[in-house]
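Trainee: Below is the structure, and that's it, no one-letter string:
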């Protein structure tokens, strides 16, 4: 009987994780479209590397980040599956219409709408996963959820590489958006799990606030108070910005492979897709599992893991930009770099969730996305593209990769103060 009672929550958690992972695959497949089709969009619309960097970065990220934080406060109060369904409807429809764009301005405007809709998913989904997984398993759950990055991006690259030469780049947007719209009815069947169930003590009900219990202003005010009493949380946010610069700049990688390394559209897309899908997904799983292992053994173990991973993987990953494409080592390093890069997400999000009270967890994830997206995901591609227009994309990508090493002292600082942050979390 006890085993049956234990297995049912585990099965429920696994179902939520699998379903939300699928949604995140669609999320990143749609986000990936300008990355997968970067060279073709540059040629078709007559835009520069810097403009493509803006299209991939700030045209999407600014509204995505701000909306993510604000919608995180909504997710802390409203029915979360319905909120996700609304967001998916918006971002998938905007993806379809993106195929009709005739200028940089038009496609950038539609990217704003994609960003608004997509902003719903991650704060809401991670809040739901934190409610069905115990604290010691949250990095694993977040790592699996963020497997949607390599799965969605990899599948997008592969499908686009095979489809674009046949139907053109515009039809690729139509197909991707239509597939997303088909998922909406299934989301509406999903139940919203009780909030804060694993933080509840015996005899204390889970946190399940009514929709109008707190205003957005009150929730944001609490976020400020949480940040003020947690130096570990602030240092984690800053370290996350720096460690994600190399990955963010590499969104220009498919274009770089075609423009400066001589690969065809099909080669660049297929190689990138297969490597990122396999290595990236394995990296998400490994990063979540290893960081959870470190978390169980040491205070701030996930943060120590992040610092060590950057120091170990960062130097050899830089070699990829200068190795010849006909060398086996080029592809070996490419695989290792993709494996390592995605391993950061699980421990980062799990740490932020641990340091935030359950009642504002989705909002704090939104804050993390705001900070990371404004200062890494949005900024790094534009910087790399601008340097690429002035000199070479290779130089721009290498410079952005070096920024990643600035994360190490912040993760070390946060690890040393992690225990104090947990102790003061609900104060």
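Mentor: Yep, that arrived. This structure is a prediction, so every number in the text was calculated from the model and none was measured.
Trainee: Please count neighbours and contacts with C-alpha atoms only from this point.
Mentor: Will do.
Trainee: do you know how far the residue nearest to residue 42 when sequence neighbours are not counted is from residue 274?
Mentor: Take residue 42 and drop its neighbours on the chain: the residue closest to it by CA to CA, 6 or more residues apart in numbering is residue 48, 6.4 Å away. Distance, residue 48 to residue 274, by CA to CA, to the nearest Å: 27 Å.
Trainee: One more: residue 10?
Mentor: Distance, residue 10 to residue 274, by CA to CA: 31 Å.
Trainee: the more surrounded of those two?
Mentor: residue 274 (19 against 13; other CA atoms under 10 Å).
Trainee: helix/strand/coil for that one?
Mentor: Following DSSP: H, G, I helix; E, B strand; the rest coil, we place residue 274 in the helix state.
Trainee: Tell me who's in contact with it.
Mentor: 154-155, 158 (CA atoms under 8 Å, 6 or more residues apart in numbering).
Trainee: please redo it, this time with the cut-off set to 7 Å
Mentor: Counting by CA atoms under 7 Å, 6 or more residues apart in numbering, residue 274 touches 154, 158.
Trainee: From residue 143, how far off is it?
Mentor: Going from residue 274 to residue 143 by CA to CA gives 19 Å.
Trainee: Residue 110 now?
Mentor: Counting by CA to CA, the gap from residue 110 to residue 143 is 29 Å.
Trainee: take a look at this one as well, against the first:
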């Protein structure tokens, strides 16, 4: 929502471009980078549905609090904890999907799940262009906070009892988990390159944070009209990319398995 309402928020809170960039960039990265690891370890040890519900609840309260922010510092604190929602959702949900879907269907399931990101970004810009024009960014944040709290309450009703598992079948504590991850990354060259490539790809994505500002401030276009257009592009091409990417990944896995079976006829396929 900070992206969709960027011109209004910057004007209302008297933010500089550097402050806005810090808010939507460094604050989010630092928060998500730590919280994703922490929430991931919790999802390994406790109910994943409850971890997701807790993340959505924190997101909702901080979204509501963001609407009350009167300064840069207050918005930084609220936005820092907003990132905990995605940090809780992604590790827990991906783990659930990996268990529910066979390997040959997992890519499609993941693609459909990650359609939520472009759908969320697209809808945020559309909300900024429609509701924002009528009610302002603060009221929109209040409403989303209330809706999110209701959703979190419903998610908390979904049960997944992991306490019945033997201790060795559940994840380790935070520090041992992090050390294990670092050992895996350090010993896998392909994984390191994939992480670097993923980071570099998102450097381009970060420019979206200033796209609307540039069009409004430098080109004199209307903020609400630009937000609506950007939202529509995200909804169409972002969701297509996620869905098609997942399906193509499953097709590639089947082709690889088929070629492997052809080469090694004696192996079970």
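Mentor: Cool, the structure landed. None of the values given here were measured: they were computed from a predicted structure.
Trainee: Let me see the TM-score of these two.
Mentor: Overlay of the two chains. TM-score (TM-score structural alignment, normalised by the length of the second structure): 0.87; 255 aligned residues with a CA RMSD of 2.1 Å.
Trainee: For stretch 278-294 of the first structure, grab the matching residue range in the second structure.
Mentor: In the comparison with the second structure, stretch 278-294 of the first structure aligns to the range 236-252 (TM-score structural alignment).
Trainee: Show me which positions of that stretch end up buried.
Mentor: Using 16 or more other CA atoms under 10 Å as the burial criterion, the residues of stretch 236-252 of the second structure that qualify are 238-240, 242-243, 245-247, 249-251.
Trainee: go on, stretch 80-95 of the second structure?
Mentor: So, applying 16+ other CA under 10 Å, buried residues of stretch 80-95 of the second structure: 80-94.
Trainee: thought residue 397 of the first structure was touching residue 249?
Mentor: Yes - counting by CA atoms under 7 Å, residue 397 of the first structure touches residue 249, with 6.1 Å between them.
Trainee: okay, residue 110 and residue 143 of the first structure: which has more neighbours?
Mentor: Shown here are residue 110 of the first structure and residue 143; by other CA under 10 Å, residue 143 has more neighbours (30 against 22).
Trainee: give the contact list for that one.
Mentor: Residues near residue 143 of the first structure by CA under 7 Å, 6+ apart: 284-285, 287-288, 345-346.
Trainee: Narrow these to the ones also in contact in the second structure, please.
Mentor: Checking these against the second structure (both residues aligned by TM-score structural alignment, their matches' CA atoms under 7 Å), the contacts still present are 284-285, 287-288.
Trainee: Tell me which of the residues you listed fall in helices.
Mentor: 284-285, 287-288 (DSSP state H).
Trainee: Give me the aligned partner of the residue nearest to residue 42 of the first structure over in the second structure.
Mentor: The alignment partner of residue 48 of the first structure in the second structure, by TM-score structural alignment, is residue 16.
Trainee: how deep is that match tucked in, by neighbour count?
Mentor: 12.
Trainee: Check residue 159 of the second structure too.
Mentor: 11.
Trainee: try residue 167 of the first structure
Mentor: Residue 167 of the first structure has 11 neighbours, counted by other CA under 10 Å.
Trainee: just residue 220 of the second structure next, same as before
Mentor: Neighbouring residues of residue 220 of the second structure were enumerated by other CA under 10 Å; the total is 10.
Trainee: Just the ones of the buried residues of stretch 80-95 of the second structure in helices?
Mentor: 80-94.
Trainee: and the longest helix belonging to the second structure, which stretch of the first structure?
Mentor: Across the second structure, the longest stretch assigned as helix under DSSP H is helix 116-155. With TM-score structural alignment applied, helix 116-155 of the second structure matches the range 148-187 in the first structure.
Trainee: and the matching stretch, how far out from the chain's middle?
Mentor: 18 Å (CA atoms, centre = their mean, to the nearest Å).
Trainee: start to end distance for that stretch?
Mentor: 17 Å.
Trainee: how about the helices in the second structure?
Mentor: Using DSSP H, helices in the second structure cover 6-13, 17-21, 27-45, 48-66, 72-100, 103-114, 116-155, 174-187, 189-205, 208-217, 223-233, 239-263.
Trainee: The match of residue 48 of the first structure and residue 49 of the second structure: what is the separation?
Mentor: Per CA to CA, residue 16 of the second structure is found 39 Å from residue 49 of the second structure.
Trainee: ok, now residue 229 of the second structure?
Mentor: From residue 229 of the second structure across to residue 49 of the second structure, the span is 35 Å (CA to CA).
Trainee: which of the two has more neighbours?
Mentor: Neighbours around residue 229 of the second structure and residue 49, counted as other CA under 10 Å, are more numerous at residue 49. The numbers are 23 against 15.
Trainee: Give the equivalent position in the first structure for that one.
Mentor: In the first structure, residue 49 of the second structure lands on residue 81 (TM-score structural alignment).
Trainee: Contact partners for its match?
Mentor: 187-188, 190-192.
Trainee: what does residue 87 of the first structure give?
Mentor: When contacts are counted by CA under 7 Å, 6+ apart, residue 87 of the first structure touches 117-118, 120.
Trainee: what's the nearest residue to it if we skip its chain neighbours?
Mentor: residue 117 (4.0 Å).
Trainee: Same check on residue 170 of the second structure?
Mentor: Excluding the flanking residues, the one nearest residue 170 of the second structure by CA to CA, 6+ apart is residue 45, at 5.2 Å.
Trainee: can you check residue 249 of the second structure too?
Mentor: In space, residue 249 of the second structure is closest to residue 107, 5.6 Å off (CA to CA, 6+ apart).
Trainee: Residue in the first structure paired with that neighbour?
Mentor: Using TM-score structural alignment as the criterion, residue 107 of the second structure maps onto residue 139 of the first structure.
Trainee: do the same with residue 224 of the second structure
Mentor: Aligned by TM-score structural alignment, residue 224 of the second structure pairs with residue 266 of the first structure.
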